[in-house]
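**Student:** pasting the structure only:
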């Protein structure tokens, strides 16, 4: 049940071939880039991973492949995004059998549960598994907020250990730390607030643009934690136009286009998503190519 909720955890995109099947070769290439950059774990089956379009068999294939290929170098975390408590429990049980070392859990899908229902949903998962759990708190996109009062109840379970903090309120890091101390690990879930939340004491970063720019993402994290804030700030300022791609409903298409330009991904998405065309494509591509043209030299952050 012990898990180190610290560092950079990429919420990886799911790689597809042109024929709409899992592209495990490109998945491996991206995993290699993440490992070389120094990430601390990977998250599969999140929103950026097009979870709602994946079959359960595909999730199993991705987890088992990653677990075998990574061979303990970094842990694999599986996201749970289900509409019923029964199915959420089943995913948690399967994740353990497939070799995942932890879970990220969204509130109930397709139904706006109230506070009591949301709390009971998470508690049911936490009681059904020995895997450590990170609660994904994103009221902006999912319309359900996990409040400190709800965490008071949830943290009675040893399996519930962390929060992906995506409320867009930086002061929430301080509020949670004041209330729970180190009992609740805090990972920033919004790319454009990452440095700010890390400076305020967040333990980690569940990142999106890391899928295309792993070294820059890990460099910012490690420089902040080493107190080298000016160096981190310069990289973060360069990164911001790219990080803003994470805030759009088409974040999957935008980040996959960035992965294509950095050579560690493809544009293939699963319908109803479609690849970008026209003015939108030109606009996003300019952000990416401008960023690549000004890509900064990085210090030896891995030695920190």
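**Tutor:** Thanks, I have it. Here the structure is a predicted model, which means the values were calculated and not measured. Residues are numbered from 1 along each chain as shown.

**Student:** Could you use CA atoms for every contact and neighbour count after this?
**Tutor:** Noted.

**Student:** Break down this protein into its strands, ranges please.
**Tutor:** 7-10, 42-44, 76-80, 102-105, 133-137, 160-165, 185-188, 204-207 (DSSP state E).

**Student:** Adding mean neighbour count and distance to residue 30, write the ones you listed out as JSON lines.
**Tutor:** Converted to JSON lines, these look like this (neighbours: other Cα atoms under 10 Å; distance: least, Cα to Cα, whole Å):
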{"stretch": "strand 7-10", "mean neighbour count": "25", "distance to residue 30": "11"}
{"stretch": "strand 42-44", "mean neighbour count": "24", "distance to residue 30": "11"}
{"stretch": "strand 76-80", "mean neighbour count": "28", "distance to residue 30": "14"}
{"stretch": "strand 102-105", "mean neighbour count": "26", "distance to residue 30": "21"}
{"stretch": "strand 133-137", "mean neighbour count": "25", "distance to residue 30": "24"}
{"stretch": "strand 160-165", "mean neighbour count": "26", "distance to residue 30": "23"}
{"stretch": "strand 185-188", "mean neighbour count": "27", "distance to residue 30": "22"}
{"stretch": "strand 204-207", "mean neighbour count": "27", "distance to residue 30": "14"}
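
**Student:** try it against this one:
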């Protein structure tokens, strides 16, 4: 079984003033996340701006994270693309570097059939012994992984989890009900962390954990310990910052918010636009509330 805990942080990729990957800030951010509630960390996912990272940058990030964290938390490498052969190659390289798991996004732009999606993931899974987390985010990819396809893929030994970012709790419930206990469903939406737990999800792949990782852990633990009223109260308290981080395309807002915590992770790469004055004001308001918590 994929042992990655309840709160997995999809980490931003720090850039310097020239827009290059800042590896020293990456180390500092890894330390921060590990100390503040992250059970595992995903690199080169959506929040890590994977579409604008080069192959060499991804490999360098994977190597740095493995070498620097020294197994303090599992490191999951985002190696999925809409090119099956390229995804296989990057997965093989990440496996050799010593990452602990693989994240595979549904193929984007090509608009494959469900059979094509199944064969794509199956081919990549055969290229590694590592546990694999699928990633369904149709709002970005234009490629929906149907529940029936996920259920079929769960029968492949090393496909052991899914990050469900469809926002469809009914779809998630169908997957949970029709897969074996070893297959773990995570929501990819911070605001759905508690509702997803209620239908049997394992936890959350989080963006907000950059800021409130310990608070999300407290909410989840309260629910799992039977303190449902307390968990609901914590959920309502955390919801405003969770929602605020998505008033602009992710990771625009979270990168700005992190910079206010004295981590200079830089801005985003084009075609994402930098945060606006209005968006900054909204995020600043939420940060003040967190600090006054």
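**Tutor:** Cool, the structure landed. None of these values were measured; they are calculated from a predicted model.

**Student:** How alike are these chains, TM-score-wise?
**Tutor:** The TM-score (TM-score structural alignment, normalised by the length of the second structure) is 0.92; 293 aligned residues with a Cα RMSD of 2.0 Å.

**Student:** of the strands of the first structure, which approaches residue 245 of the first structure most closely?
**Tutor:** strand 204-207 (11.9 Å; Cα to Cα).

**Student:** sorry, back to before: would you mind giving the strands of the first structure as a markdown table with distance to residue 90 of the first structure added?
**Tutor:** Formatted as a markdown table, the strands of the first structure follow (distance: least, Cα to Cα, whole Å):
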| stretch | distance to residue 90 of the first structure |
| --- | --- |
| strand 7-10 | 24 |
| strand 42-44 | 16 |
| strand 76-80 | 10 |
| strand 102-105 | 12 |
| strand 133-137 | 15 |
| strand 160-165 | 17 |
| strand 185-188 | 25 |
| strand 204-207 | 24 |
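
**Student:** Residue 237 of the first structure: which of those strands is closest?
**Tutor:** Comparing the strands of the first structure by Cα to Cα, strand 204-207 comes nearest, at 16.2 Å.

**Student:** helices or strands up against the closest one?
**Tutor:** strand 7-10, strand 185-188, helix 194-199, helix 214-225 (3 or more Cα pairs under 8 Å, 6 or more residues apart in numbering; DSSP states H and E).

**Student:** Report the mean deviation for the third one after fitting onto the second structure.
**Tutor:** This means helix 194-199 of the first structure. Compared with the second structure after the fit, helix 194-199 of the first structure shows a mean deviation of 1.3 Å (mean Cα distance after the TM-score superposition for the first structure).

**Student:** what comes up buried for that helix?
**Tutor:** 194-198 (16 or more other Cα atoms under 10 Å).

**Student:** Check the spacing between residue 129 of the second structure and residue 185 of the second structure real quick.
**Tutor:** Residue 129 of the second structure is 20 Å from residue 185 of the second structure, where distance means Cα to Cα, to the nearest Å.

**Student:** From residue 156 of the first structure, how far out is residue 149 of the first structure?
**Tutor:** Counting by Cα to Cα, the gap from residue 149 of the first structure to residue 156 of the first structure is 12 Å.

**Student:** wait, residue 64 of the first structure
**Tutor:** In terms of Cα to Cα, residue 64 of the first structure sits 31 Å off from residue 156 of the first structure.

**Student:** More neighbours: which of the two?
**Tutor:** Using other Cα atoms under 10 Å as the criterion, residue 64 of the first structure and residue 156 rank with residue 64 on top: 18 against 11.

**Student:** Is it correct that the more buried one is in contact with residue 99?
**Tutor:** Yes. Using Cα atoms under 8 Å, residue 64 of the first structure is in contact with residue 99, at 6.6 Å.

**Student:** Count the neighbours of residue 73 of the first structure for me.
**Tutor:** Burial measure for residue 73 of the first structure: 12 neighbouring residues, criterion other Cα under 10 Å.

**Student:** and the gap between it and residue 41 of the first structure?
**Tutor:** 9 Å.

**Student:** and what of residue 158 of the first structure?
**Tutor:** From residue 158 of the first structure to residue 41 of the first structure the distance is 21 Å (Cα to Cα).

**Student:** who's more crowded, the two?
**Tutor:** residue 41 (25 against 16).

**Student:** show me the contacts for the aligned residue in the second structure for that one.
**Tutor:** Matched to the second structure by TM-score structural alignment, residue 41 of the first structure sits across from residue 40. Counting by Cα atoms under 8 Å, 6 or more residues apart in numbering, residue 40 of the second structure touches 4-5, 7-9, 34, 73-76.

**Student:** For the residues you listed, which two are the farthest from each other?
**Tutor:** Pairwise over the contacts of residue 40 of the second structure, using Cα to Cα, the maximum falls at 34 and 76, 13.8 Å.

**Student:** Figure out which of the strands of the first structure is closest to residue 119 of the first structure.
**Tutor:** Closest among the strands of the first structure, once you apply Cα to Cα, is strand 133-137, at 10.7 Å.

**Student:** Mean deviation, that closest one versus the second structure?
**Tutor:** Looks like 0.8 Å for strand 133-137 of the first structure (mean Cα distance after the TM-score superposition for the first structure).

**Student:** Any idea how far that strand is from the middle of the chain?
**Tutor:** 11 Å (Cα atoms, centre = their mean, to the nearest Å).

**Student:** I would like the residues contacting that strand, please.
**Tutor:** 102-107, 126, 144-146, 159-167.

**Student:** same thing but 7 Å
**Tutor:** 102-106, 145-146, 159-167 (Cα atoms under 7 Å, 6 or more residues apart in numbering).

**Student:** same question, stretch 158-174 of the first structure
**Tutor:** Against stretch 158-174 of the first structure from outside (Cα under 7 Å, 6+ apart): 1, 126, 130-140, 154, 183-190, 197, 200, 202.

**Student:** Mind listing what's buried along stretch 32-45 of the first structure?
**Tutor:** 33-35, 37-45.

**Student:** Can you name the residues that contact the residue nearest to residue 253 of the first structure when sequence neighbours are not counted?
**Tutor:** Excluding the flanking residues, the one nearest residue 253 of the first structure by Cα to Cα, 6 or more residues apart in numbering is residue 275, at 6.2 Å. By Cα under 7 Å, 6+ apart, the contact set of residue 275 of the first structure is 253, 267-269.
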